[in-house]
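[1] Pasting the sequence and the predicted model now:
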Amino acid sequence: MSGPNTQYDPVEVSALDPAAIDQAVQDALSAIAGATSLDDLKTVRTAHQGDRSPLALANREIGALPPTAKAEAGKRVGQARGRVGGALKQRQAELESERDERILVEEAVDVTMLPGRRPLGRRHPIELMGERIADIMVGLGWEVAEGPEVEAEWFTFDALNFDADHPARQMQDTFYVDPPENGLVLRTHTSPVQARSMLERGAPLYIACIGRVFRTDELDATHMPAFHQIEGLAVDEGLTMADLKGTLDRLATELFGEGIVTRLRPSYFPFTEPSAEMDLRCFVCGGTDPDCRACSGTGWIEWGGCGMVNQNVLRACDVDPEKYTGFAFGMGVDRALMFRTGQSDMREMIEGDVRFNAQFGMEI
């Protein structure tokens, strides 16, 4: 039987070739020196010290060598791996030191600085706009009245001279509260407050109602199924369209500034006769740009409806139409906010993004 092969040369194993081991060490040291962050160094460690690294593969070959060759090969590979491990340890210490110094600068805290206040919430600009309009009306000597949002159909339609077959009564325009035969609706305008006030207080009467109303409109840039209205009602002896025009001109001036130009355009509403639409001269182009998006080139922007209270409404609310006359008007609070701030999309008002509210502060 033959003895062991004592003449086996480990150099013949390519992974154990001294030149290959030296090259692997040089590659590792170069990569370690080029690492500029701890993450880069982690990648280098995996490539040159991991299970599939050249030195790890060379170390595996040692087990297949005869006993007389293992010592020399093991020493050679062990020294190479030691050099790589030492370089990794040194470079990691350097990068950790650089990181700590950078953090001390970037995350420095001035303990002498006064603590910052917690950001305060802000009231919604629609609410602020409603209060601003209420203040204007109170300044004119009017009172602010309120009413329920779930309203009787009689106050919403019958008392306001809507015919039984009027389209606004249909379920495709009005939200009815189940069961529909109970005659309860989500108010489509704030005018029911006017009817309630006349029945409860009689005439003379000067009231403004600001509140939320509901209609079955699709949500888009200019329409919402729930929005806010301001309605005014004046009932007294001798009131005319001139009083209505003067009141609306004062309200427009207070909201949009001096020099605002208004006009009344004939229209129709069941609860007023005569009726009109109130338009504002376009405050974007001044009526000079045929391509203006704000007014569609017409030079005017519709603001709301108004007119003299229909005598049938006065009778339904126990007010003598032979003695008293009245005028009423209604405008959208949300639309007034758009006019004042230049907002082009109503949906921004109801999405709940605090950045929308924050831009207005506490005053609009």
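    Thanks, I have the structure now.
[2] C-alpha only now, for contacts and for neighbours.
    OK.
[3] what's the offset of stretch 185-193 from the middle of its chain?
    28 Å (Cα atoms, centre = their mean, to the nearest Å).
[4] Over to stretch 24-40?
    48 Å.
[5] now swap in stretch 350-359 and tell me
    Distance, centroid of stretch 350-359 to centroid of chain: 5 Å (Cα atoms, centre = their mean).
[6] gap between the two ends of that stretch?
    Counting by Cα to Cα, to the nearest Å, you get 15 Å between the two ends of stretch 350-359.
[7] Could you do stretch 195-213 as well?
    Termini of stretch 195-213 sit 16 Å apart (Cα to Cα).
[8] One more: stretch 309-326?
    With Cα to Cα applied, stretch 309-326 spans 5 Å between its terminal residues.
[9] One more: stretch 329-348?
    With Cα to Cα, one end of stretch 329-348 sits 27 Å from the other.
[10] next one: stretch 264-284
    End-to-end for stretch 264-284, by Cα to Cα: 20 Å.
[11] contact partners of that stretch?
    160-162, 260-263, 287, 292, 294-295, 299-310, 312-313, 327-328 (Cα atoms under 8 Å, 6 or more residues apart in numbering).
[12] which residues of the stretch 1-150 of the chain fall in strands?
    Per DSSP state E, counting those that start in this stretch, the stretch 1-150 of the chain carries strands over the ranges 143-145, 150-152.
[13] hold the first one in mind and look at this next one:
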Amino acid sequence: MTNQPNELEAQLSALKQDAQQAISVAETLPRLEELRVAYLGKKGQVSQILGGLGKLSAQERPRIGALANEVKEALQTALDNKREALQAAQIEAQLEAETLDVTMPGVYRPQGRVHPINSVIDRTIDIFVGLGYTVATGPEMENDYYNFEALNFLADHPARDMQDTLYLPDGNLLRTHTSNIQIHYMEENDPPVRVVAPGRCYRRDTVDATHAAVFHQIEFFAVDEGITFSDLKGTIKVFLEQMFGEEMPIRFRASYFPFTEPSAEVDMQWKGKWLEIMGCGMIDPNVLKAVGYDPEVYTGFAAGFGVERVAMVLHQLDDIRRMYSSDLRFLRQF
């Protein structure tokens, strides 16, 4: 019994020395965790040594217990310090492995540019959304009713000749204007409505410097109680000033469209010349009736313009075909 405390004390001292040595040479965090379990776990070596405390006298038990706690704290401190060192080394190695060599040449990706057609569409939408309009789209393949009949084109009316179009074998056609969106939208929405409708259109046209068989058009229209031609003129004036960035003289010339009455062509003075820029008018009562609106209660206006025409004016282009050529020498200018 007299040699028991000395034996436990020697075992604890040897265990402390061996454990500190093993911890100091551990190279990985998993290995460090194995050592923690081996020495300080519930079934570890320290616990096994402490199992002999019950055989000690009441006088020796507190001294050996205090020594065991010192060994535990020393080993825990050694484990914590080694863990911090290994984690720091791991982070340092990761940073070194992932470091970019800033002296190496990068991969060049040329900056993209907005096509002049898309640029005009985007600017127009921004202007009209700012005025409280909703953006709407519609089908490019259309039937005769939405493209002509509901817009007050009679079956044998000569106005159809102005939009001689591309018919499909099933009797449908490729839309000649974005006015078809007007009918679709008003059929599904009750007034008041304020809509801007961009899209691609098709006409059997001879391609030259100012014409294309495939082109883009934007229509805007509004229907509400008490809308007048003055509202139309004011809206067009604000739009043109916002689009071209300056105030300019504009004039309205009497014209004819089946879906508006009265109708007008809009000219603007640009660089000292009068340029025709869009068509417009008050929505014909027959169009309002076709979508179920009461023309005795509601009035409205509509206007539309060719996107390519505005782009040509803005950028002073001499040929519409340049915008379809995909020539990078041309596109890089925008």
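    Cool, got the structure. Given the structure is predicted, the values throughout are model-derived calculations rather than measurements.
[14] that older thread, looking at the contacts of stretch 264-284 of the first structure, which are in strands?
    Among these, the residues falling in strands (DSSP state E) are 262-263, 300-309, 327-328.
[15] what's the neighbour count on S275 of the first structure?
    24 (other Cα atoms under 10 Å).
[16] Now for the second structure: which helix has the highest residue count?
    In the second structure, with assignment by DSSP state H, the single longest helix is helix 61-98.
[17] give me the stretch of the first structure that that one matches.
    Following TM-score structural alignment, helix 61-98 of the second structure has no partner segment in the first structure.
[18] Longest helix in the first structure, please.
    The first structure, longest helix under DSSP H: helix 67-106.
[19] which helices and strands sit right next to that helix?
    helix 18-34, helix 38-49, helix 54-61 (3 or more Cα pairs under 8 Å, 6 or more residues apart in numbering; DSSP states H and E).
[20] out of those, which comes closest to P167 of the first structure?
    Set against P167 of the first structure and scored by Cα to Cα, those come closest in helix 38-49, at 69.9 Å.
[21] So which bits of that closest one are buried?
    38, 41, 44-45, 48-49 (16 or more other Cα atoms under 10 Å).
[22] of the ones in strands among the contacts of stretch 264-284 of the first structure, closest to F360 of the first structure?
    Nearest member of these to F360 of the first structure, counting by Cα to Cα, is W303, at 22.2 Å.
[23] corresponding residue for the closest one in the second structure?
    Using TM-score structural alignment, W303 of the first structure pairs with I277 in the second structure.
[24] for G326 of the first structure, same thing?
    Match for G326 of the first structure (TM-score structural alignment): G300.
[25] Over to the closest residue to that match other than its chain neighbours. Which of the three states is it?
    Closest residue to G300 of the second structure apart from its sequence neighbours, by Cα to Cα, 6 or more residues apart in numbering: V223 at 4.0 Å. Three-state call for V223 of the second structure (DSSP: H, G, I helix; E, B strand; the rest coil): strand.
[26] okay, now V223 of the second structure: neighbour count?
    Number of residues near V223 of the second structure (other Cα under 10 Å) recorded here: 23.
[27] how about the helices of the second structure, start to end?
    Using DSSP H, helices in the second structure cover 4-25, 29-40, 45-50, 61-98, 116-130, 144-147, 179-188, 229-244, 285-290, 307-315, 328-331.
[28] Same list, the ones you listed, but as TSV with distance to Q217 of the second structure and mean neighbour count please.
    Shown next, in TSV, are those (distance: least, Cα to Cα, whole Å; neighbours: other Cα atoms under 10 Å):
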stretch	distance to Q217 of the second structure	mean neighbour count
helix 4-25	77	16
helix 29-40	67	16
helix 45-50	85	16
helix 61-98	52	14
helix 116-130	9	17
helix 144-147	14	19
helix 179-188	9	20
helix 229-244	15	15
helix 285-290	20	19
helix 307-315	5	18
helix 328-331	21	10
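[29] Redo those as TSV? Include distance to P158 of the second structure.
    Formatted as TSV, the helices of the second structure follow (distance: least, Cα to Cα, whole Å):
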stretch	distance to P158 of the second structure
helix 4-25	97
helix 29-40	87
helix 45-50	105
helix 61-98	72
helix 116-130	31
helix 144-147	15
helix 179-188	18
helix 229-244	26
helix 285-290	18
helix 307-315	25
helix 328-331	39
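[30] what's the closest of the ones you listed to T206 of the second structure?
    Here helix 307-315 is closest among these (Cα to Cα), at 15.7 Å.
[31] The closest one packs against which elements?
    helix 116-130, strand 214-224.
[32] residue range for the longest one in the first structure?
    This means helix 116-130 of the second structure. With TM-score structural alignment as the criterion, helix 116-130 of the second structure aligns to 125-139.
[33] just to revisit the earlier point, to which residue of the first structure is the residue nearest to G300 of the second structure aligned?
    So, by TM-score structural alignment, V223 of the second structure is matched to V235.
[34] and if you look at L331 of the second structure?
    Under the alignment by TM-score structural alignment, L331 of the second structure pairs with N357 in the first structure.
[35] Pull the number of nearby residues for the nearest residue to that match once chain neighbours are set aside.
    Leaving aside its sequence neighbours, N357 of the first structure sits nearest to H124 (Cα to Cα, 6+ apart; 5.9 Å). H124 of the first structure has 18 neighbours, counted by other Cα under 10 Å.
[36] go on, G141 of the first structure?
    G141 of the first structure: 10 neighbours (other Cα under 10 Å).
[37] swap in V114 of the second structure?
    12.
[38] List the contacts of it.
    F334.
[39] and the most centrally placed residue in the second structure, what is it in contact with?
    By Cα atoms, centre = their mean, the second structure has its centre lying nearest to D122, at 14.0 Å. By Cα under 8 Å, 6+ apart, D122 of the second structure lies in contact with nothing.
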